[in-house]
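J.: the following comprises the amino acid sequence and a computationally predicted model.
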Amino acid sequence: MTRLKGWRGRLGLAGLALAAGLAASAGTPGKAEAGGTLIWAMPAEMGLYDPHVACGWLTKNVTHMIFDGLVELDLTDPNATYAKLRPALAEKWEISDDGTVYTFHLRKDVKFHDGTPFNAEVAKWNYDRFSNDKAPHYNKQANAFLGYYARWIASSEVVDEFTFKVTLKEANYEWLQSGQSSCGQPEMVSPAAREKYGDEALPLHPIGTGPFVFVEREQNVKAVIERNPNYWGTPPKLDRLIVRPMQDPSTRLSALRAGEVNMVTEPPWDEIEGLVGEGFTLLTQPNVPSLWYAQFNLKNEALKDPRVRKAINMAINRDELAKQIFKGTARGEYGMLAAGNFAYDAKFQPFGYDPEQAKKLLAEAGFKEGTEIEFDLFDYGWGEQWEKWVQRDLKKVGINVKLNKMEWISYLGKWLQGMQNPTAMNSMGWGWSVPLWTTLVTRCDHQAPNGWNMGAYCNDKVDALYNEARKTRDEAKATELYRQANQIVMGEDAAFLPVVSYYNPILLAPNVTGFVNAQENWYDFTLVSVEEKK
């Protein structure tokens, strides 16, 4: 029986080992008896439990345990460079030679939590919901959230009971993996549930085919999911997962120390070393696609000259910022290809920390010393520490920065509309397991409010490289094309201010085993066990 109290829909998103002496890894060793309850103190409330309109890493952590897609990311290897696709509801699939037709061969033994059988008709029903505006159950909001994925679809069809085909408008070899996103997820929802509850109430009654079944949710208090005894795949070890939103970092740590929770994300960085000393397990993941950056508003008069934008990049001491603020849970980043995808280049650095050269570039550009620019940022439970560092470094070269801090939901609403003057910069933490993400935040035809390019950046040469890359089946060739584009975006145009790649530090109680901090911002909870206290 499911219960839900006080819930109303909200959106939630988030954005090296530790320094010597702190042992950190991506997975916990050893095995424990299956079972137990994992209680996670997360830094914010989640969004809607309808994968087609869900947005945010925190939300994805629950929805991808309730719902399955045709494919999924393999999140079981903490040492992989990036997460790769593996079969889920599709046992296998083929891609046509021209890269436009995807044929999925579906599992025959799958049922939704409400008993509805899964088959090709259901797969098409789901794809029609977010991609076919002629379908009676088409959901415009789902199409908006899944636009990055649905925009490529020309048609979908049922070949037979367990064969489903999708035809794209043009070749895109990253299309399938691009669906492994936290904002709009092409996972399978029960048509019977949607018929019963309608689109508005469906998130209150999430029914999928996944390894966990929804039990209850109380807004800003907790959500509970339990092991699905009829799961088609390997059953979870956990009996249940409870997530508890706790925005205040000290509250999360107090709950961990008191044994009220046994997992904490976004721990205060300056307290991590002490907590490890107390016996808690720290996991980090240097290959997670979690790029923290600021985008420049190219419509803002102060930032139109690329020399000013290059100067801002040169003025920030990223490496020291990562060391002093993040305490070894991040590294300085200089490009807009996030870690955790095949095209990432950890050595990319078109310009480093050089405040004197920054001053010269500002003078050449005629930038008036002391000019103030506005920087929008969001409160996610850690304060504006890195943004204040940026503010201090820019003041040293003659740029005054006004920080505009907002609660996350308000910030996201403004962010999705794109930057408007007087805002000159805004912040975000994001990234995907495919370089296609970079195109979504930089392409000319992805400018807000119809895309995620929030600063009106546009360079036709960059878009041409992207077009060639996505049509290229050869990963090495695609990598070279994406890196050429990155060189233009940052080396020539300096359209962004990448700051750090974040390692997603997680603290676990000693009785939690099997947890893998993989190359994404969500986790495979089927692997985890918790030894209950006697």
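T.: Sure, I can see it.

J.: contacts, neighbours, all on C-alpha from now
T.: Fine.

J.: span of stretch 513-525 from start to end?
T.: 11 Å (CA to CA, to the nearest Å).

J.: next up, a second structure to put side by side with the first:
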Amino acid sequence: MSSGHDDSTCSSVDERADTSGRGRAGLNRRRFLQTTAALTAAAGGSGAGIASPGKAAAAAAQESIEEVIVALGADTRVMDPDLDQGLNDMYRLIFNTPLSVDDEGLPVADLAESWEFADDTTLRLMLRQDAVWQDGEPLTADDFVFTWERMNDPERESTNVQGFSPWLADVIAIDDYTVEMRTSVPYAPALVELDGFWIAPRHFIEEVGDEAFGLKPLGSGPYQVVEWQKDQFLSLEAASTWWGEPQPFPRVRFVIIPDTFTRAAALLAGDAHVVSEPPVAMVPQIEGSGTAYVTQAPDWRIQFIQFPHQDSRRENTPEIDNKLVRQALNYALDREAIATAVGQGNFDVVPGPWFGSSWAYPANAAELGYRYDPERARELLAEAGYADGFTFYFGTSNGFSLMDNELMQACVPYFQDIGLQVEFTSLEWAAFDPARDENQFSAYYLGLSGSTDPHGSPNQYMTSQGRTRGFYDTDPELEEVIWQGATIVDFEERQTYYQEVIFPMMIDVAPWIFLWTPSSIMAVDNRIEYQQGPQPYVEVMKMTAAG
């Protein structure tokens, strides 16, 4: 595991970035961005250090794929979606939810084949009766009740319950195949958010216990777990009990390869069939290999720099609580320049906390949002009492999301330019996530699998009722406004509220450094047909064998 910068670019980039914050005299952001782009392009153009397809790959091209190998940058912490919601790539093959979300962002049937609102606070789900667990036991309304009870068990410290407890009051089994989900208030995003309500098997967990379930779970999805070695691999096989569309492959194997270039090399060497988030600079090499191609699409993720609550960040960093400081940091970055020079056109800058096409943005959102204005940033820091700057403990994952390390390295000189002393840390996800738990940062880069409803991301990371480690309790008025927006069920009234009340307040409070939405990029073996959609993960069930 890496404990610092990406070694492939570190020697040149660090010299310019001067992450200690002591080298402002020699700082040149333009040269930094040009050099970063050139280094990345050189890595892709020459293919230095990247394995090319060998004899094994050529021979394999004549064979059908019995086990598709998917290379990801990080693993889940535990194979229990109630405790870690990190990897839909895996979970969607093992588990099910009441409803799913299609590529248009609309709710569609999953375990519930139909649904209706009996009143403003009662959602009735009619379950499909052919769904079974992977041991053949029927999946019933009682499993829905158990899932809710399990989420609310204080001894388990569920992380998923935080997304539901603020609005979901109770889950009731009317009969074996009818469930009522009763909300504490009228809640507009309910149908979309049930896409994350992973149903757990009562009979199995009561027999083996939570710990055993988290190591080798029993699901109701198309594939069942054969073996999981954390941070190494997950082996799945097609479940004979599956009740949905046929599985495209007999077996699926996820392998964890944190480094993006190494992931791409595995594809070119024939050691993987699908690679998530390959280096952008290697796309021409992959496309020209004759054995693989790249598929990509703008997705629903929103990426930003998180200002954690004071209980979830580094000690003695009170400056983050000052709104003027947060505004200054938003003015400090030239997002367009970074997205163009480093992101190479794979990132769309957004003015706020939603993906670019969200209906929550007003028509003049770009004008209301932050522009690149370092002079204004310095003025705000001085007004806040930090004319001489402060030490900014800034972190990012390395290889978890598309170009995370490179993009955040490019931000460092901008922060230095307004007077901050930047302590920059880049870690592979297996080390970065615990570092967040240990409160090592003032702020850090984060990318969400964004909800198609604009309540999702702000609720998760800006309110006390959302996920842990977010920007919560820092501005109670913002939290109140966010939740008011979720209770408006009339669409036109709700849209007006988001555009005229919530968005302007977001800009003023500056709970994040607003950045961009990325494209999902996947590299795929020619023997597989696959088109990446807006869901920011690998969807094995949408693949077919080529030919």
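T.: Ah, there it is. Note that the structure is a prediction, hence the values are computed from the model and not measured.

J.: and the TM-score between these chains?
T.: After superposition, the two chains reach a TM-score (TM-score structural alignment, normalised by the length of the first structure) of 0.80; 474 aligned residues with a CA RMSD of 2.9 Å.

J.: what's the counterpart of residue 175 of the second structure in the first structure?
T.: Residue pairing (TM-score structural alignment): residue 175 of the second structure is matched to residue 160 of the first structure.

J.: enumerate every residue touching that match.
T.: Shown in contact with residue 160 of the first structure (CA atoms under 8 Å, 6 or more residues apart in numbering): residue 120.

J.: would you mind measuring from it to residue 105 of the first structure?
T.: For residue 160 of the first structure, the distance to residue 105 of the first structure - CA to CA - is 10 Å.

J.: same thing with residue 263 of the first structure?
T.: Distance from residue 263 of the first structure to residue 105 of the first structure, by CA to CA: 37 Å.

J.: and the helices in the stretch 251-400 of the second structure?
T.: Using DSSP state H, counting those that start in this stretch, the helices of the stretch 251-400 of the second structure run over 260-268, 283-287, 323-332, 335-341, 365-368, 374-383.

J.: how about those in TSV, adding mean neighbour count and distance to residue 403 of the second structure?
T.: Below are the helices of the stretch 251-400 of the second structure laid out as TSV (neighbours: other CA atoms under 10 Å; distance: least, CA to CA, whole Å):
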stretch	mean neighbour count	distance to residue 403 of the second structure
helix 260-268	24	9
helix 283-287	19	13
helix 323-332	24	20
helix 335-341	20	10
helix 365-368	14	24
helix 374-383	19	24
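
J.: for these, which one sits closest to residue 146 of the second structure?
T.: helix 260-268 (39.0 Å; CA to CA).

J.: now the closest one: which residue numbers in the first structure?
T.: Against the first structure, helix 260-268 of the second structure falls on residues 249-257 (TM-score structural alignment).

J.: what's the mean deviation for that stretch versus the second structure?
T.: When the second structure is superposed, stretch 249-257 of the first structure averages 1.5 Å from its matched positions, counting by mean CA distance after the TM-score superposition for the first structure.

J.: please enumerate residues in contact with that stretch?
T.: So stretch 249-257 of the first structure is in contact with 41-43, 246, 261-264, 266-268, 381-382, 509, going by CA under 8 Å, 6+ apart.

J.: now, which of these lie within strands?
T.: Residues from these lying in strands, with DSSP state E as the criterion: 41-42, 263-264.

J.: and the furthest pair within the residues you listed?
T.: 42 and 263 (8.4 Å).

J.: counterpart of residue 106 of the first structure over in the second structure?
T.: Checking with TM-score structural alignment, residue 106 of the first structure has residue 127 as its match.

J.: so what's the residue count around that match?
T.: 22 (other CA atoms under 10 Å).

J.: for it, what are its contacts?
T.: So residue 127 of the second structure contacts 111-114, 140-141, 177-179 (CA under 8 Å, 6+ apart).

J.: for residue 483 of the second structure, see how far away it is.
T.: 30 Å.

J.: what about the helices in the stretch 351-500 of the first structure?
T.: 355-364, 385-396, 408-415, 436-442, 460-470, 475-486.

J.: could you say which of those is packed most deeply?
T.: helix 436-442 (a mean of 22; mean count of other CA atoms under 10 Å).

J.: packing partners of that one?
T.: When contacts are defined as 3 or more CA pairs under 8 Å, 6 or more residues apart in numbering; DSSP states H and E, helix 436-442 of the first structure packs onto helix 460-470.

J.: report the distance from the helix it packs on to the chain centre.
T.: Chain-centre distance of helix 460-470 of the first structure: 23 Å, with CA atoms, centre = their mean, to the nearest Å.

J.: what helices or strands is it leaning on?
T.: helix 436-442, helix 475-486.

J.: ok, and what's touching that helix?
T.: Under CA under 8 Å, 6+ apart, the answer for helix 460-470 of the first structure is 171-174, 436, 439, 443-444, 477-479, 481-482, 484-485, 488-489.
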